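Chemist: build me a model from this:
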Amino acid sequence: MDNVIRRQTPMARLLRALVYAALALAALFYLLPLAVMVLTSLKPLDEITAGTLLTLPENPTLAPWIKAWGEACTGMRCEGVGGYFWNSFAIVIPAVAISTLLGALNGYALTKWRFKGAELVFALMLFGCFIPFQVILLPMAQTLGWLGLSSSRAGLVLVHVIFGVAFTTLFFRNFYVSIPDELVSAAKLDGAGFFRIFRRILLPVSTPIIVVSVIWQFTQIWNDFLFGVAFSGHDTQPVTVALNNLVNTSTGVKEYNVDMAAAMIAALPTLVVYVLAGKYFVRGLTAGSVKG
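Modeler: Okay, the predicted model is just below:
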């Protein structure tokens, strides 16, 4: 038996090396567009027209980044993407916080305070995850008009909360199913109410799924273009809409370095979130997979 294992060990090492090599090649292929964006954003325009996509900058410069942030034209306005960048944060932060809190409360109610029709309610909310966004553009626009929230940040926050709460409810419901019902029953016998049980028992153990919800919602809302272009005004547009307007502006010389710098600025928050918290996203998703 030992001889067989020794004969197989070199082959196993070779297969492992081949797997790692294939993964490394896949990673390089996947990261190639990002490398092109970064290199292009650091080049003067004359180097871009005279060189190739993958050549290193001979005279690296941050001028394209500075122009993309504060001077580039996004349609008729030449104020860069900086203001739109902060618009996105003003939309993302409250939308993520509200949808995560509502999802936690919904998941808690659907698992630990079961009521007649709870499964039907959950099924309907789950159905909401699969409704194409394009289907609701007109009725949502009418609703925002009735509420007086058209072309406002508050209106965009409301839209993202409505469409995000179905996903956050799904996350928290599947996570809370794995928490023993006996903990909640014991707390009820001690006289604890709905919100006290939620605050003292459920929330302290919810960190993994909160991280999942925050990463998911942050990414979805930050990268959204459809709702941003449909429901925002000139002063409330998110950075994705500004980036589209900048890239499609046809006046003057096409500045590819500025376009790439603006794209990197728009992508940086989601890149940072995934780099810093990506491993917690996977842990959170698997934390509630024992039951469900």
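Chemist: use CA for all of it now, contacts and neighbours both
Modeler: Noted.
Chemist: quick one, helices of the protein?
Modeler: 2-41, 45-50, 63-70, 82-112, 118-128, 137-147, 153-176, 181-189, 194-197, 207-222, 226-231, 239-248, 256-287 (DSSP state H).
Chemist: how about TSV for the ones you listed, with distance to Leu56 and mean neighbour count added?
Modeler: What follows is those, written out as TSV (distance: least, CA to CA, whole Å; neighbours: other CA atoms under 10 Å):
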stretch	distance to Leu56	mean neighbour count
helix 2-41	6	13
helix 45-50	10	14
helix 63-70	16	20
helix 82-112	27	21
helix 118-128	47	14
helix 137-147	44	14
helix 153-176	40	23
helix 181-189	59	13
helix 194-197	58	15
helix 207-222	30	21
helix 226-231	35	19
helix 239-248	23	22
helix 256-287	13	18
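Chemist: and these as JSON lines, adding distance to Met76?
Modeler: Below are the helices of the chain laid out as JSON lines (distance: least, CA to CA, whole Å):
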{"stretch": "helix 2-41", "distance to Met76": "23"}
{"stretch": "helix 45-50", "distance to Met76": "23"}
{"stretch": "helix 63-70", "distance to Met76": "14"}
{"stretch": "helix 82-112", "distance to Met76": "14"}
{"stretch": "helix 118-128", "distance to Met76": "37"}
{"stretch": "helix 137-147", "distance to Met76": "25"}
{"stretch": "helix 153-176", "distance to Met76": "21"}
{"stretch": "helix 181-189", "distance to Met76": "58"}
{"stretch": "helix 194-197", "distance to Met76": "50"}
{"stretch": "helix 207-222", "distance to Met76": "23"}
{"stretch": "helix 226-231", "distance to Met76": "16"}
{"stretch": "helix 239-248", "distance to Met76": "9"}
{"stretch": "helix 256-287", "distance to Met76": "16"}
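Chemist: please give me the structure for this one as well, since I'd like to look at both together:
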Amino acid sequence: MADLTGPRGPKPQKRLNGRTIMLWSVLAVVLIYYALPLYVMIITSLKGMPEIRTGKIFAPPVEITFEPWKKAAFSACTGLVCEGLSAGFLNSVKILIPSLIASIAVTSVTGYALANWKFKGSEVFFTILIFGAFIPYQVMIYPLVILLRELGLFGSISGLVLIHTIFAMPILTLLFRNYFTSLPDELFKAARVDGAGFWGIYFRIMVPMSLPIFMVAIILQITGIWNDFLFGVIYTKPEHYPMTVQLNNIVNAVQGVKEYNVNMAATLLTGLVPLTIYFASGKLFVRGIAAGAVKG
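Modeler: Have a look, this model is predicted:
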């Protein structure tokens, strides 16, 4: 038998107390709550319509088929056009990449300036930005429609990129400003003494030391822009609709038979990019937040 006594007496046995049991029970309930709908979506997307009509919603597919996925991607009807989500995917990519680059570039520089280069009225400007983070999007919809119309950008992808950049400014500027504030002030002062200017300090010191918060901002923007529906349906035309708007049109189509397997496959395809981002970089996101994203 194994010796349970050490040099200092018997080894303590691990026991489950009431608090541990309650914690694991809560975690199990939360896991089921979030995992069960995902499970139903996946198995439904792999079934044919005759099998779905049997009503066995939780039963795994008897015969797996990927035809619903193929139809959702390339031939499902979104109104008068039957091209599936493929066109919406390309539009979402065209919207995401410039919106991501523009919003990160603008807000990181703005946060850096507010943290390290104080100017007259900087605190007022920062207060206005923070106030903007709490304004409901619906309040700004019509004024922005007029603005884009006057700029000749309404209904275009460029106009939607501008919208995403504008609405990213309050929260991302706050994140960058707080992170830059948490960095050692001695580095900034030493660089100033050595003759480094605004852009020199930003590119040579701030950016290399701020990769965690850049990852946080990138993850937030990718998921937010990709999942956006409201701005996409308002500020673009049908030929420029992003993937989320195309998904809505597929699911809410009133013609023909309601194909639940195609709808589930289309939903999973639309959420594939943000889900991949979360799974691939979840640890980086948490690390970035813990490294000072909400300090200040």
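Chemist: one step back: and of the helices of structure 1, who's closest to Pro57 of structure 1?
Modeler: helix 2-41 (6.6 Å; CA to CA).
Chemist: so which elements touch the closest one?
Modeler: helix 256-287 (3 or more CA pairs under 8 Å, 6 or more residues apart in numbering; DSSP states H and E).
Chemist: how far away from the center of its chain is the helix it packs on?
Modeler: 8 Å (CA atoms, centre = their mean, to the nearest Å).
Chemist: with stretch 201-211 of structure 2 instead?
Modeler: Using CA atoms, centre = their mean, the offset of stretch 201-211 of structure 2 from its chain centre is 24 Å.
Chemist: again with stretch 186-206 of structure 2
Modeler: That offset, for stretch 186-206 of structure 2, works out to 32 Å (CA atoms, centre = their mean).
Chemist: got a list of contacts for that stretch?
Modeler: 109, 112, 116, 180 (CA atoms under 8 Å, 6 or more residues apart in numbering).
Chemist: before we move on, what about stretch 95-111 of structure 1?
Modeler: With CA under 8 Å, 6+ apart, stretch 95-111 of structure 1 has contacts from 118-119, 122, 157-158, 160-162, 164-174, 176-177, 198, 202, 210, 213-214, 217-218.
Chemist: also stretch 120-129 of structure 1?
Modeler: In contact with stretch 120-129 of structure 1 (CA under 8 Å, 6+ apart) are residues 110, 163, 166-167, 169-170.
Chemist: quick one: residues contacting Ile218 of structure 2.
Modeler: 100, 104.
Chemist: how far away is it from Phe285 of structure 2?
Modeler: Distance, Ile218 of structure 2 to Phe285 of structure 2, by CA to CA, to the nearest Å: 9 Å.
Chemist: go on, Glu150 of structure 2?
Modeler: Glu150 of structure 2 is 38 Å from Phe285 of structure 2, by CA to CA.
Chemist: Asn248 of structure 2 now?
Modeler: Taken as CA to CA, the span from Asn248 of structure 2 to Phe285 of structure 2 is 29 Å.
Chemist: before we move on, what about Leu46 of structure 2?
Modeler: 32 Å.
Chemist: over to Ile32 of structure 2?
Modeler: 24 Å.
Chemist: now Tyr34 of structure 2
Modeler: 21 Å.
Chemist: just Phe180 of structure 2 next, same as before
Modeler: For Phe180 of structure 2 relative to Phe285 of structure 2 (CA to CA), the value is 17 Å.
Chemist: repeat for Met209 of structure 2
Modeler: Met209 of structure 2 is 16 Å from Phe285 of structure 2, by CA to CA.
Chemist: cool, and Arg15 of structure 2?
Modeler: From Arg15 of structure 2 to Phe285 of structure 2 the distance is 34 Å (CA to CA).
Chemist: which residue lines up with Lys188 of structure 1 in structure 2?
Modeler: Counting by TM-score structural alignment, Lys188 of structure 1 corresponds to Arg192 in structure 2.
Chemist: likewise Phe89 of structure 1?
Modeler: Using TM-score structural alignment, Phe89 of structure 1 sits opposite Val93 in structure 2.
Chemist: can you check Val282 of structure 1 too?
Modeler: By TM-score structural alignment, Val282 of structure 1 lines up with Val286.
Chemist: wait, what's in contact with its match?
Modeler: No contacts exist for Val286 of structure 2 under CA under 8 Å, 6+ apart.
Chemist: tell me the spacing between the nearest residue to Tyr278 of structure 2 once chain neighbours are set aside and Leu230 of structure 2.
Modeler: Distances taken as CA to CA, 6 or more residues apart in numbering put Ile219 closest to Tyr278 of structure 2, at 7.8 Å, once the chain neighbours are dropped. Distance from Ile219 of structure 2 to Leu230 of structure 2, counting by CA to CA: 20 Å.
Chemist: Phe125 of structure 2 now?
Modeler: 28 Å.
Chemist: and for Gln138 of structure 2?
Modeler: Distance from Gln138 of structure 2 to Leu230 of structure 2, by CA to CA: 9 Å.
Chemist: try Pro212 of structure 2
Modeler: Where Leu230 of structure 2 is concerned, Pro212 of structure 2 sits at a distance of 29 Å (CA to CA).
Chemist: from the contacts of stretch 120-129 of structure 1, which two are the most distant?
Modeler: For those, and using CA to CA, no pair is farther apart than Leu110 and Phe163, which are 18.5 Å apart.
Chemist: returning to what we had before: counterpart of the residue nearest to Tyr278 of structure 2 over in structure 1?
Modeler: Aligned partner of Ile219 of structure 2 by TM-score structural alignment: Ile215.
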